[in-house]
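1. This is a predicted model, with the sequence first.
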Amino acid sequence: MPDEWFRPDDEEPGPDEPCPAESVEDTPDSEDPPSRHGGSEESPISSTTSGSIRVLTDETGPSVVVGHALATGASASAHRRHFPIWILVVAAALVVGLVLGTFITQSRDSTGAARVPPRALAPAPTSTADMPYQGRVKAISGVRATASCVSDPAVDSQHELVRYDAKFVVDDKPQTAWRCNGSGEGQQITFTLTHPARIVGVGMINGYAKVFGNVDLYPQYRRVRTVRWTMPDGTWFNQDFTDDDQDFQKIMIPPHTVSGDITLTIIATTQPGLVGEPTRDSVLISSVQLYEAS
């Protein structure tokens, strides 16, 4: 898993190459089997986290679960100016406290008074507002999706046209998918909610979770390894994915009220599963879910 922050490339991506036909050898002429991902958006979903959130650190500090976008311009300069001053103030307060404590202790000892051991400080309570949600969840319905890159339609071995529009990541059908030629790194999918919602987690199938006949297409293409989720107010978090896991990989976050668009940016993907076959040099995402409390 990458250890560095994603930083957008200064170069503009070139135009997408046309997507060759989607072909699968030795495939019987039969319809696709039923989806292996059961359940509907109305059914409660376990909030068990299966993906992972990384703690990232930069000049603006760490991002813990939900962080903030990097400060730029004057705000970043001001942050860098004030940060050492706060350190000096805190350090000075600690030194003064230590000197006064030592002086008071020595003064009491000189009078022969019994020494009273200091009472241990209790740890500061953790705010529940900062804790990831742990209850039952359900997928938010009616979400719309658009993407910065979409591969051209392809024809499968049964001569049927296969499309890869962004809407297929929110259709609750893992056998359909969004697709972008190449690595897809830096490409974005924007999710629009029909009404304000309190987001408690996200889930994603990070590849092409389609079995065509007796052929599993998931390992043949690129799979997503890391994405960044950015909320309308600029807060964000990175999600890492386990390769070779075709189920929804979910992470829970502290409840976050959202009114506007949520953006998914692809940071890293795997190499194509079939090296040397240009038709497989594409990244696909089968499904995305945004969760609210059930």
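-> Great, that's in hand. As the structure is a computational prediction, the values presented were derived from the model and not from experiment. Residues are numbered from 1 along each chain as shown.

2. only C-alpha atoms for contact and neighbour calcs from this point on.
-> Noted.

3. And stretch 208-219, what's buried?
-> Tyr208, Ala209, Lys210, Val211, Phe212, Leu217, Tyr218, Pro219 (16 or more other CA atoms under 10 Å).

4. Can you measure across that stretch, start residue to end residue?
-> With CA to CA, to the nearest Å as the measure, stretch 208-219 spans 8 Å from end to end.

5. Sketch out the helices for this protein, chain order is fine.
-> 73-110 (DSSP state H).

6. So which residue is dead centre in it?
-> Gln239 (3.0 Å; CA atoms, centre = their mean).

7. That residue contacts Arg228, correct?
-> Yes - assessed by CA atoms under 8 Å, Gln239 is found in contact with Arg228 at 6.3 Å.

8. roughly how far apart are Phe248 and Val169?
-> Phe248 is 12 Å from Val169, by CA to CA.

9. The two: which is more packed in?
-> The residue with more neighbours, out of Phe248 and Val169, is Val169; 29 against 21, by other CA atoms under 10 Å.

10. measure that one to Gly101 for me?
-> 62 Å.

11. now swap in Thr126 and tell me
-> In terms of CA to CA, Thr126 sits 28 Å off from Gly101.

12. quick one, which of these two is more surrounded?
-> Higher neighbour count among Thr126 and Gly101: Gly101, with 12 against 8, using other CA under 10 Å.

13. give me every residue that touches the more buried one.
-> The contact partners of Gly101, by CA atoms under 8 Å, 6 or more residues apart in numbering, come to none.

14. again with Phe168
-> Counted by CA under 8 Å, 6+ apart, Phe168 has contacts Thr176, Ala177, Trp178, Ser286, Ser287.

15. quick one, what contacts the residue nearest to Ile205 when sequence neighbours are not counted?
-> Residue nearest to Ile205 in three dimensions, not counting chain neighbours: Phe248, with 4.8 Å by CA to CA, 6 or more residues apart in numbering. By CA under 8 Å, 6+ apart, Phe248 lies in contact with Gly203, Met204, Ile205, Asn206, Ser287.

16. So which of these belong to strands?
-> Judged by DSSP state E, strands contain the following of these: Gly203, Met204, Ile205, Ser287.

17. Trp86 versus the third one, what's the distance?
-> Translated: Ile205. From Ile205 to Trp86 the distance is 44 Å (CA to CA).

18. now Leu217
-> Leu217 is 54 Å from Trp86, by CA to CA.

19. likewise Thr242?
-> 40 Å.

20. which two in the buried residues of stretch 208-219 are spaced the farthest apart?
-> Phe212 and Pro219 (12.6 Å; CA to CA).

21. ChimeraX command for the buried members of the contacts of Phe168?
-> In ChimeraX syntax, the buried subset of the contacts of Phe168 is picked out as below (16+ other CA under 10 Å):
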select :176,177,178,286,287
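
22. Show me which of the contacts of Phe168 is closest to Ile199.
-> Ser287 (17.2 Å).

23. contacting residues around that closest one?
-> Phe168, Val169, Val170, Asp171, Asp172, Lys173, Pro174, Ala177, Met204, Ile205, Asn206, Phe248.

24. for comparison:
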Amino acid sequence: MVQRVPDEYFRARAAESDDVGPQQPPRWMPQSSAVRSVAPGRVREGVAWRPLVVTLVLAVAISFVLGRAFLFPPIPRVQPPQPTTAPSATVTPTALPRSTPEQAASVVRVVTATGACLEDTGEPVVSALVDGDASTIWRCPGDGAGEAIDFGFGRKVQLIGVRLVNGNTAWPDRYLAERQITRIRWTFPDGSFFEQGLAVNGRGPQEVRFPPVRTNGARLEVVSATPPGEEGERVDAVSISLLEFLGPS
């Protein structure tokens, strides 16, 4: 026996149409588009400007560094020379000789004394100079410059000094009135000489010492004198009241 399917199974439903097939499920769509929108100001003619600027800055910096390293190497700084301290010279003080008592002296005898005043008065005054008596004087008129006397000892003697009294002490009223010698020169036969300065207004003996000289004679010459203490021709003169040569005792 043949069974048939009821016809109602093949009738069209009210919600269906002949030209519309059964509803298909919707296709899957991505949640967002794969294309990202870009703001118009960020793209200019198709090239991004920020990476380009960074690249240029790096290129300039690298060029500067390489140029300094190869084309313009750093100039080494020369240190100024340090001053060297020279060794200081050590000065060794020279030992000074110890002071010793003044050598004792004795009077050397004069054998001859010659010499006239430039204005010769005819008076034998030279012998009075070496007689050892301060009350007798050698005296010449004028300022005394150039007056000279030669002394002889009769043999070789050793001299270490001279002693004299300057001025006219034989006539007490004439000492301050007349001239007084301020400098004399002593000359010896070998050509050596020295000058002796004399104090004025001192009636006592004046003594000068010098290195030992061995000689048989000496010459005295007046170099300068003071002006007279008073006016008048009678006080215009130079005088020595006493003269002694000294030798070692």
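-> Good, I have the coordinates. Worth saying up front: this structure is predicted, and the values here are computed from it rather than measured.

25. Of Ile205 and Trp86 of the first structure, which one has the most company?
-> Ile205 (24 against 11).

26. Quick check: that one touching Asp243?
-> No - with contact defined as CA under 8 Å, Ile205 of the first structure does not reach Asp243; the gap is 10.2 Å.

27. and for the helix ranked longest in the second structure, what span of the first structure is it aligned with?
-> Taking DSSP H as the criterion, the second structure has its longest helix at helix 49-66. Using TM-score structural alignment, helix 49-66 of the second structure lines up with nothing in the first structure.

28. Does anything pack onto that helix? Which helices or strands?
-> On a contact count with 3 or more CA pairs under 8 Å, 6 or more residues apart in numbering; DSSP states H and E, helix 49-66 of the second structure meets no helix or strand.

29. to the chain's geometric centre, what's the distance from that helix?
-> With CA atoms, centre = their mean, to the nearest Å as the basis, helix 49-66 of the second structure stands 62 Å off its chain's centre.

30. Identify each buried residue in it, please.
-> Result for helix 49-66 of the second structure [16+ other CA under 10 Å]: no buried residues.

31. Please apply the same query to stretch 252-269 of the first structure.
-> Buried residues in stretch 252-269 of the first structure (16+ other CA under 10 Å): 252-256, 258-269.

32. measure that stretch end to end?
-> Stretch 252-269 of the first structure end-to-end distance (CA to CA) = 22 Å.

33. same check, this time on stretch 62-79 of the first structure
-> Note: stretch 62-79 of the first structure ends 14 Å apart using CA to CA.

34. isn't Ile137 of the second structure right next to Ser239, touching?
-> Yes - taking contacts as CA under 8 Å, Ile137 of the second structure lies within contact range of Ser239: 6.5 Å.

35. Identify the residue range in the second structure corresponding to stretch 75-89 of the first structure.
-> Using TM-score structural alignment, stretch 75-89 of the first structure pairs with nothing in the second structure.

36. Who are the contact partners of the counterpart of Phe245 of the second structure in the first structure?
-> Under the alignment (TM-score structural alignment), Phe245 of the second structure pairs with Leu290 of the first structure. By CA under 8 Å, 6+ apart, the contact list for Leu290 of the first structure reads Ala139, Ile140, Ile199, Gly201, Val202, Gly203.

37. Neighbours of the second one, how many?
-> Translated: Ile140 of the first structure. Neighbours around Ile140 of the first structure, by other CA under 10 Å: 20.

38. Now check the second structure for the residue matching it.
-> In the second structure, Ile140 of the first structure lands on Val108 (TM-score structural alignment).

39. Now do the same contact list for its match.
-> Val108 of the second structure touches Phe153, Val157, Leu159, Glu244, Phe245, Leu246, Gly247, counting by CA under 8 Å, 6+ apart.

40. Tell me which of those persist in the first structure.
-> Retained in the first structure by both residues aligned by TM-score structural alignment, their matches' CA atoms under 8 Å are the following of these: Glu244, Phe245, Leu246, Gly247.

41. which residue ranges form the strands in the second structure?
-> Under DSSP E, the second structure gives strands at 105-108, 112-114, 138-141, 148-166, 181-187, 193-197, 206-225, 237-248.

42. Glu231 of the second structure: which of the ones you listed is closest?
-> strand 237-248 (11.6 Å).

43. distance from that closest one to the first structure after superposition?
-> Superposed on the first structure, strand 237-248 of the second structure shows a mean distance to its aligned partners of 0.9 Å (mean CA distance after the TM-score superposition for the first structure).

44. between that strand and strand 148-166, how many degrees?
-> 90 degrees (axes from the mean of the first three to the mean of the last three CA atoms, to 10 degrees).

45. Report the angle between strand 237-248 of the second structure and strand 206-225.
-> Using the same axes, to 10 degrees, strand 237-248 of the second structure lies at 150 degrees relative to strand 206-225.

46. Could you pull out the buried residues of strand 237-248 of the second structure?
-> Ala237, Val238, Ser239, Ile240, Ser241, Leu242, Leu243, Glu244, Phe245, Leu246, Gly247.

47. can you redo the contacts of Phe248 of the first structure as JSON lines with distance to Ala74 of the first structure?
-> Below are the contacts of Phe248 of the first structure laid out as JSON lines (distance: CA to CA, whole Å):
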{"residue": "Gly203", "distance to Ala74 of the first structure": "36"}
{"residue": "Met204", "distance to Ala74 of the first structure": "37"}
{"residue": "Ile205", "distance to Ala74 of the first structure": "40"}
{"residue": "Asn206", "distance to Ala74 of the first structure": "38"}
{"residue": "Ser287", "distance to Ala74 of the first structure": "40"}
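
48. Would you point out the most distant pair within the residues you listed?
-> Counting by CA to CA, the most remote pair of the contacts of Phe248 of the first structure is Gly203 and Asn206, 9.3 Å apart.

49. surely Cys117 of the second structure meets Asp143?
-> No - between Cys117 of the second structure and Asp143 there is no contact under CA under 8 Å: 11.3 Å.

50. Now for these two: what residues contact both?
-> By CA under 8 Å, 6+ apart, no residue touches both Cys117 of the second structure and Asp143.

51. tell me the contacts of Val126 of the second structure?
-> Ala113, Thr114, Gly115, Ala116, Trp138, Ile149 are the contacts of Val126 of the second structure under CA under 8 Å, 6+ apart.

52. how about Val170 of the first structure, what's its partner in the second structure?
-> In the second structure, Val170 of the first structure lands on Val130 (TM-score structural alignment).
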